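Trainee: coordinates only, sequence not included:
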């Protein structure tokens, strides 16, 4: 029964993830192209975008925890119940940390927590690639399709980093707009940033689609 519950949750979280991404992108587009809207209202909506973005972070963590738990319980990686329990515990701790980073982002410690958060993602991506290529766990009887899923999941995370890098100019420009008011130049920068970030988001969705295809067809 536990396996079935975790599997349903694993699938459900994927829909939750994609739905959150669509809401974020739709609202961000409205803000980016809303030069006719008073800036105070645009800024309020942008803050809403940052809150909704948390759901994407939750989904990423949940997928990692559920994925490794399922792999362990199905015997695809060593450890069975022990590994699944550890994955579950780490998932809960990671969720708590992600929430703390969000809630404390404007505080004195916020920048430090944000840096730790970004660094931990790079470490996790490296772990996924190592598992996918056999540099780690090379002796495990892990099927090809699971190694492909791990590599693709690393691609999803890398795309998320790419979106964050694409948005650097947005936050710099937005700060100027908040202080000096929007202009045609700054509005144009915001619109270009939206297009750039959405292009990377498209790549992220392609990685997710590939993960689904690998999960369904399980190439050997």
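Mentor: That came through, no problem. Bear in mind the structure is a predicted one, so any value in this text is a computation, not a measurement.
Trainee: make it CA atoms for all contacts and neighbour counts henceforth
Mentor: OK.
Trainee: roughly how far apart are residue 45 and residue 181?
Mentor: Between residue 45 and residue 181 the distance is 16 Å, computed by CA to CA, to the nearest Å.
Trainee: now swap in residue 8 and tell me
Mentor: Residue 8 sits 48 Å away from residue 181, going by CA to CA.
Trainee: Which one of residue 45 and residue 181 is surrounded by more residues?
Mentor: Set residue 45 next to residue 181 and count neighbours by other CA atoms under 10 Å: residue 45 wins out with 16 against 13.
Trainee: Could you verify my assumption that the more buried one touches residue 24?
Mentor: No. Using CA atoms under 8 Å, residue 45 is not in contact with residue 24, being 10.4 Å away.
Trainee: Enumerate every residue touching residue 78.
Mentor: Contacts for residue 78 (CA atoms under 8 Å, 6 or more residues apart in numbering) come out as 72, 140.
Trainee: can you do 10 Å?
Mentor: 71, 72, 84, 137, 140, 141, 142 (CA atoms under 10 Å, 6 or more residues apart in numbering).
Trainee: Below is an additional structure, to be compared with the one above:
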């Protein structure tokens, strides 16, 4: 019964993830291309974008926790139910960390937490790739299709990092607009960063689609 519940949740979270991405991108596009709107209105919507962005972070943590818990319960990762329980506790702790980081994002503490969070994602991506390449867990009973999924999941995470990097110029320019008001140049920069971030987002969607294909096809 538990396996079925976790599997349904694993699938549902994917829809939750994609839906959140669509809402974020749609609102972000409106903010980027509504130069005729008062900046206060655009800034309010941009803050909403950052709040909705939390749902993508939740989805990432949930997919990690559910995916590895299922792998443990199916015997692909050693430890069975005990490992699944540890992973579940870790996922809950990670969710709390993500939420605290968001709530403190405007404070020095929040910025330090966010920096650590970004660094930990690099480590996690490296671990996922290492598992996929048999550098970690070479003796595990993990099939090729699941190792491929872990590699693709690392690619999804890398795209998330890429989007953040693409938005560095956006946030710098946004701060200038908040101080001095928008003009043609800053509005052009905002539109450009939207296009750049969306390009990486499309690649992220491609990797998620590949994850679904591998999950259904299960190539040996």
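Mentor: Yes, it's here. Values in this document were obtained by computation on a predicted structure and should not be read as measured data.
Trainee: so how far is residue 212 of structure 1 from residue 92 of structure 1?
Mentor: Going from residue 92 of structure 1 to residue 212 of structure 1 by CA to CA gives 24 Å.
Trainee: compared with structure 1, how much does stretch 10-30 of structure 2 deviate?
Mentor: Its aligned residues in structure 1 lie a mean 0.1 Å from stretch 10-30 of structure 2 after superposition (mean CA distance after the TM-score superposition for structure 1).
Trainee: one step back: which of the contacts of residue 78 of structure 1 are buried? Put it as a PyMOL command.
Mentor: Command for PyMOL that selects the buried part of the contacts of residue 78 of structure 1, burial taken from 16 or more other CA atoms under 10 Å:
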select buried, resi 71+72+84+142
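Trainee: Secondary structure and distance to residue 167 of structure 1 for the contacts of residue 78 of structure 1 - can I get that in TSV?
Mentor: Converted to TSV, the contacts of residue 78 of structure 1 look like this (DSSP: H, G, I helix; E, B strand; the rest coil; distance: CA to CA, whole Å):
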residue	secondary structure	distance to residue 167 of structure 1
71	helix	34
72	helix	37
84	helix	36
137	coil	36
140	coil	39
141	coil	40
142	coil	37
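Trainee: Switch the contacts of residue 78 of structure 1 over to a markdown table; also include distance to residue 49 of structure 1.
Mentor: Shown next, in a markdown table, are the contacts of residue 78 of structure 1 (distance: CA to CA, whole Å):
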| residue | distance to residue 49 of structure 1 |
| --- | --- |
| 71 | 33 |
| 72 | 35 |
| 84 | 33 |
| 137 | 39 |
| 140 | 42 |
| 141 | 42 |
| 142 | 39 |
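Trainee: quick one: which of the contacts of residue 78 of structure 1 is nearest residue 163 of structure 1?
Mentor: Residue 163 of structure 1 lies nearest to residue 71 out of those, by CA to CA, at 28.9 Å.
Trainee: excluding its backbone neighbours, what's nearest the closest one?
Mentor: residue 77 (5.8 Å; CA to CA, 6 or more residues apart in numbering).
Trainee: For the one you found, give me its contacts.
Mentor: When contacts are counted by CA under 10 Å, 6+ apart, residue 77 of structure 1 touches 68, 69, 70, 71, 83, 84, 137, 140, 141, 142, 143, 146.
Trainee: can you rerun that using 7 Å?
Mentor: Residues in contact with residue 77 of structure 1 (CA atoms under 7 Å, 6 or more residues apart in numbering) are 71, 140, 142.
Trainee: And residue 214 of structure 1, by the same measure?
Mentor: By CA under 7 Å, 6+ apart, the residues touching residue 214 of structure 1 are 145, 149.
Trainee: Residue 55 of structure 1 now?
Mentor: Residue 55 of structure 1 touches residue 20, counting by CA under 7 Å, 6+ apart.
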